[in-house]
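Q: the following comprises the amino acid sequence and a computationally predicted model.
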Amino acid sequence: MARTDIRRSAPPPRGGKPAKPAPRGIRLFFRRLFVWSFSLALLGVLSLAVAVGLAAQSLPNYDQLKASQNEQMIVVRARDGTELVSIGPSYGKWLPAGEIPQVMKDAILSTEDRRYYNHIGVDPIGVARSFYVRYQQGRFRQGGSTITQQLARTVFLNNSRTFTRKVREAVLALALEWKFSKEQILELYLNKVYFGGGAYGIDSASRKFFGHPGNQLSLTEAAVIAGLVKAPSHYAPTADAQAAVDRAQVVLGLMQENGKVSAAQAGAVNFKAIKFTQEGGQNSVRYFTDWALPQLDILLGENDAPIEVWTTLDVKLQNTAAAAIRNNVPAGAQGALVSIDRDGAVLAMVGGTDYVSSNYNRATNAVRQPGSAWKLFVYLAALEAGYTPSTEVVDEPVTIQGWSPQNSGGGFAGKIDVRTAFAYSKNTVAAQLGNEVGFSSVAAMAKRFGITTPISTVPSMVLGSNEVRVIDMTRAFAAVSARGRSIEPYGIIKIATTDGKVLYQHEKKESTQLVPENVANGITDLLQSTVSIGTGKAAQIGRPVAGKTGTTTSNKDGWFLGFSSGVTTGVWMGRDDSRPVNGLQGGHAPARAFAAYMKVAVAGRPVEKFQTDMIAPAWQLSPDDEANFSGSPDQYYYVDENGNLVEPPSNNQGERQKPGVIEDPGPGDAYRDGGLEPVNPPPAVNEDFLNEATGRGKGDPLPPP
């Protein structure tokens, strides 16, 4: 009998209920989506927890966070320790949470993070609110960052608007909340956040804007400061006082809305009565700091620690210099002044009549024609070549290479001496002397004394057609004051950290004899005569003064440079657009400004008489006079266009014979000790040295003697 397969159904489960069918289709998709989403969310939470935990462990401790600063602070001090200006951020005094006024805490929390005590560093409600406003208005009008996130950004990050930065900011905020208490975080925030005007922290902001410590803030002042965080550069009182007040009114409204002040308290606030501290003492001083502070890169190299810079500036003299320029400069013109002590220390520097309206430093950056003040180098070259103040010259018409200079006034004096020609600034005599000694020699002399700008050797250069800087010309006159020895202007005495560690100390550099002392004495004689009887009479101050006036064509530039009792000062006046200025001559406004300043600058110094005796150098002396000579031609030096010393090359032509060796004297030789040792004139420098000193290319031919 055939077997028949019979399909039997599975027995029903115990209890009699049928089994549920396996999920299929959309139900299976959503179940799997839920499982994977939950798994990924759990993994994300675990990853975030690990990241936050690692970040919290790597965070500095609280004391380290208190001490950290993101930018360098530079406090600039005068020579007596007076604070001149603070460059960069100012951090003020650290205020512990217990010393921070409650109104300041309420103002900042109402403005920046009203749910501060209810979140863990990131506020989801605040983030959702910012996106809702974004959806309604088309752009973000509210930030979602908490105070903790802002602190993380201030201390550890930057303000770049990238997703990566926001994620790092959130992680660091959670880590900060993990590691520190709410009061600690709020204390860090209020002592570190930027409030504009260079002020970091509420104490610095309070002192800068209101002139008192941060623990004395009133409700009105707290509202102003809290309002600055949103846009420090816009709302800071130093930028726009009215904008700061308008923003403070918004803050006060938020405080009332959050129940931090009553309606009566808010209504009693009078913002019109608020007085902001006016910044002072940073006008003319900034010309000096703009010149001195860039030198920090050379003196210190890489350094981002807060430092104090002690400078050579004398506050009293700086104020006097600014007033002297302001009170004497012709209407519509600018003025500049540089004053140097005998060791090169810059005592005062004025780069213009008003730093706020124009921060261009005309004392160090502007190049202008010096006019007859340039004759300093012409007569130095002539004196070095053998002229004396008493040498006879002739003031008469002269033509050199087609150029015919004219004297001021158009007349000619005939036979006069060098002293008179210099005192009355005779152009024809200067042209003759320059032509005789060689225009390249005049250029070399100017380079030797520190002129760093290019020099042309055309004949008109003897009357100051080359452009120069005020500080360079002042340096040259200071070298004359130092009896022919080099002077290097400097403005920084020492640099120290805020805790007193000295990082740099100025050391006096060995000077070099630029010309023999007899030449320096001779030019001092001429300079003194200019002030005593010549064009510089307005510069007299009741004690010996040596100086020189300078005026360019059509009164475009007026100069006076001179020295007395170890202080050398240079004054320039003119217009930035080089237009003529009526009545501007070096012997008028510039000389008067010089006198007004110098009367104060030398008031506490002893009167010093000038050395004006010219004793010829050894190769021009008889044996009996030679003992008085102290200069040596092999001590001369030049400077290149950057002001660096260029020593003349050594050669053996000028070596003296050893004692006891007698040679037949040649023409012009002198003898020492009864003829035992010949003394020859200084050897001529080689052509390469002349090229370097005068700025002439190697291929350029030498000018005719």
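A: Alright, I've got the coordinates.
Q: contacts and neighbour counts: CA atoms only from here.
A: OK.
Q: count of neighbours near residue 366?
A: 16 (other C-alpha atoms under 10 Å).
Q: that one and residue 469 touch, don't they?
A: Yes: Residue 366 lies in contact with residue 469 (C-alpha atoms under 8 Å); the separation is 6.0 Å.
Q: what count of nearby residues applies to the residue nearest to residue 229 when sequence neighbours are not counted?
A: Nearest residue to residue 229 in three dimensions, chain neighbours excluded: residue 195, at 5.6 Å (C-alpha to C-alpha, 6 or more residues apart in numbering). A total of 27 residues lie near residue 195 under the criterion other C-alpha under 10 Å.
Q: distance of residue 195 relative to residue 155?
A: As judged by C-alpha to C-alpha, to the nearest Å, residue 195 and residue 155 stand 15 Å apart.
Q: which residues touch residue 107?
A: Shown in contact with residue 107 (C-alpha atoms under 8 Å, 6 or more residues apart in numbering): 222, 223, 226, 251, 252, 255.
Q: ok, so of the residues you listed, who is nearest residue 172?
A: Nearest to residue 172, judged by C-alpha to C-alpha, of the contacts of residue 107 is residue 226 at 23.5 Å.
Q: which residue is the nearest non-sequential neighbour of the closest one?
A: Residue 226 sits nearest to residue 108 (C-alpha to C-alpha, 6+ apart), 5.0 Å away.
Q: check for me that that neighbour belongs to a helix.
A: Yes: assessed with DSSP: H, G, I helix; E, B strand; the rest coil, residue 108 lies in a helix.
Q: this is the comparison structure:
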Amino acid sequence: MLQSFRTSTFGKRVARALLSVDAWFDSTIYAGGESSKTAYADFSAFMDRFHVSGIRRLAVELSCEALTLGLGGAIVALILAVPAFQDTTDDWLKKQDLAVTFLDRNGAEIGRRGILHDDGVPLESMPAFLTEAVLATEDRRFYEHFGIDIIGTMRALTVNARSSGVVQGGSSITQQLAKNLFLSNQRTIERKIREAYLAVWLEFHLTKKQILQLYLDRVYMGGGTFGIQAASEFYFGKSVRDVSLAEAAMLAGLFKAPTKYAPHINLPAARARAYDVLSNLVDAGYMTEGEVRSARENPATPVDRTRDVSPDWYLDYAYDEVRRLVADDKLGDTRVFTVRTAIDMDLQKKAEATIEDELRQNGPSYHAKQSAAVIVDLDGAVHAMVGGRDYGASQFNRATDAQRQPGSSFKPFVYLTALMTGRFKPSTIVVDGPVCIGNWCVHNYENRYAGALPLVNALAHSLNTIAVKLSIAIGNGNAKIGRAKIVENAHKLGLTTPLNDTVSLPVGADEVTVVDMASAYAAFANGGKRVPPYAAIEIRNGLGDLVYRHDRDGLKPEQVVPAADVATLNTMLTHVVTEGTGTRARLDNVTVAGKTGTTNSYHDAWFCGFTGNYVGAVWFGNDDYTSMNKMTGGTLPAMTWHDIMAFAHQGIETKPPFGVEDVRKPLPVASQPQGDAPSQADATARTATLSRHSASIIMEIGALMRSAGQQRSAGDTLDVASGSSDLAGQASAARTGLQ
């Protein structure tokens, strides 16, 4: 069949056609190859014209490498610039354009934040020698650089390298303004990169005059003051328009370290710094030695402010709360507010003094340099907040912004979740022994095991192995499921930071904030209700109208876990203080529940505890995460908590924690509490304070009086009889509210 097809006429035609196609294909490939050779030869001949050798070739190679690296650097720079430029919005200049006056719980003014709309001083109205002193000291090349003073930065690096320390700062005024407007005070490489980009951005969007004006209006200058006008009023009792050369030099000297050189804290240091500023004026060519001689011989004398204390970290926290309410359109369209906060100034001062005393006396031996504390009410009202040791040195709030590992102070969330399964109770026998999840094995403090013991004792002595075993039991043998339930409850109770699912989560390996821990422990103290922390009790606008009241407009307490299980947990937590790791937190004749926390390598140490009246969280550590010298939560944190809370409970009717039986026995008057010796500060009586209701009545009286004054000034007639009757009745009610 095939042979007949090949010999047929049609078969021969098909064969010839296939041969033609094959020939065409072969010739096309050959022609293409020849054309390619010719094209390559022509290209080579063309490129030979650009051939270089010797030194010229080296230059070309270096240029090519530079171009490649430059392109890569530009891409990296663009990536790094994105987060910085996300901080800038169409209304970026109005982000802090609020004028807020803060009052304590009794209505006394404690500080201000934002820019006072009726108190701005134009740059041209300030004495020339004042702005010259600032420029001579902070940024002599201000009018020459583009936001980043490369020459000044290199000079500062050189001086600091020779001095083996930070002697000169390299940040320009524009960079400092960028930090004040957009960034936090956290010392990180990421922040410095964003600061540099934002400085350049500011230079392209504002004039030099506007940048200098904003800088002088918003920089922190110690004593709780922001802006040079507020500082002038605070330190010298006069407008910045009227300051002398000596006073201007003292003000200009505050920018570097406002707390260190604040004249109401260290007048000799402030005057020495002012002397240096005067020398800078001469060196920069703004003035002659003869012109500054009088200021040298007659240094400035500030107003006596030694008794003034500004709760700056608390004010920053409260100001951020007001800004959030404004952003959520909860305060209307006005920008001027008076905020009555929940702060207890006596307690705030005690907390700050206690932390400073502990760090000064015991910090060096423990290699601890920082601490933070938050004291809250059972409904979340923040009564005191300390964000670090020195606000002037660092405005970074370690109570709200620093995320640190809680260690064993996280275990109450584990134990509560176990109690909620219904399979555990305080008397349940558990076995303390080795336990591993995969390749990870947990160990107790000092690598000891206690064997079989009741669950309450395992919590009291903070056994790590039991916490991990409970996480496995909660998930019915699946540790991952158990940890997910623990995380869910922790977030329900008040922790807001992400809690990553790791095998070490039950022993506190994730990161939390101090204010969140205080809030979550408040949920233990009140029986399982989530109560987000807050500072503002009520807010009034510039006309005195009440625009916000927390009990009316704020988040309501929400029952998030069973109260019965919380009561059981609280009883267990009292054993931590009576016979466990937290004995140094015991209070005289006050039932305390709490938990210590210590992380690996002693990076962090905590004590979080509560009574039926107050909740407190205390943290010790270092900003650079260096290890401390074997500090545990049962040492300085528990001692600090004890001293603060002993003061807080003076003169009030104390209550046991929720669900805990009050088994206190009155002690003889002459007896002393066991454990730590009482400090002299503990014996200081607290100032009598008003209840929240009474303070609200007094604020209403003030509002009525202001309204009456406005009506009289407008020529209106006031019904004196009825008004007096209302005021008298409210005043009587307020008097009964003293506690």
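A: Sure, I can see it. These numbers were taken from a predicted model, which means no experiment stands behind them.
Q: report the central residue of structure 1.
A: residue 290 (2.2 Å; C-alpha atoms, centre = their mean).
Q: return the residue of structure 2 aligned against it.
A: Counting by TM-score structural alignment, residue 290 of structure 1 corresponds to residue 316 in structure 2.
Q: what residues are up against the residue lying closest to that match once chain neighbours are set aside?
A: Nearest residue to residue 316 of structure 2, sequence neighbours excluded (C-alpha to C-alpha, 6+ apart): residue 113, at 7.8 Å. Contacts for residue 113 of structure 2 (C-alpha under 8 Å, 6+ apart) come out as 98, 99, 100, 101, 226, 315, 316, 319.
Q: ok, the third one touching residue 337?
A: Yes: with contacts defined as C-alpha under 8 Å, residue 100 of structure 2 counts as touching residue 337 at a distance of 4.8 Å.
Q: neighbour-wise, which of those two wins?
A: Between residue 100 of structure 2 and residue 337, counted using other C-alpha under 10 Å, the more crowded position is residue 100 (26 against 22).
Q: so is the more buried one in a helix, a strand, or just coil?
A: Classification of residue 100 of structure 2 using three-state DSSP returns strand.
Q: so what corresponds to it in structure 1?
A: By TM-score structural alignment, residue 100 of structure 2 lines up with residue 74.
Q: also residue 355 of structure 2?
A: Under TM-score structural alignment, residue 355 of structure 2 pairs with residue 325 in structure 1.
Q: in structure 1, what stretch matches the longest helix along structure 2?
A: Taking DSSP state H as the criterion, structure 2 has its longest helix at helix 9-48. No residues of structure 1 are matched to helix 9-48 of structure 2 when aligned by TM-score structural alignment.
Q: could you do stretch 630-639 of structure 2 as well?
A: By TM-score structural alignment, stretch 630-639 of structure 2 lines up with residues 583-592 in structure 1.
Q: start and end of that stretch, how far apart?
A: Taking C-alpha to C-alpha, the span from the opening residue of stretch 583-592 of structure 1 to its closing residue is 13 Å.
Q: next, the buried residues of it.
A: Buried residues in stretch 583-592 of structure 1, counted by 16 or more other C-alpha atoms under 10 Å: 584, 585, 586, 587, 588, 589, 590, 591, 592.
Q: helix/strand/coil for the third one?
A: The reference is to residue 586 of structure 1. coil.
Q: in this structure it contacts residue 549, no?
A: Yes: using C-alpha under 8 Å, residue 586 of structure 1 is in contact with residue 549, at 4.7 Å.
Q: identify the contacts common to those two.
A: With C-alpha under 8 Å, 6+ apart as the test, residue 586 of structure 1 and residue 549 both reach 536, 558, 559, 560.
Q: which non-adjacent residue is nearest the aligned partner of the last one in structure 2?
A: Aligned counterpart of residue 560 of structure 1 in structure 2: residue 607 (TM-score structural alignment). Closest residue in space to residue 607 of structure 2, ignoring its immediate chain neighbours: residue 596 at 4.5 Å, by C-alpha to C-alpha, 6+ apart.
Q: the one you found belongs to a strand, doesn't it?
A: Yes: when three-state DSSP is applied, residue 596 of structure 2 is found to be in a strand.
Q: and the alignment partner in structure 1 of it, how many residues sit next to it?
A: The alignment partner of residue 596 of structure 2 in structure 1, by TM-score structural alignment, is residue 549. Residues near residue 549 of structure 1, counting by other C-alpha under 10 Å, number 33.
Q: related to what we said a few turns ago, residues contacting the match of residue 355 of structure 2?
A: Residue 325 of structure 1 neighbours (C-alpha under 8 Å, 6+ apart): 335, 336, 337, 353, 593.
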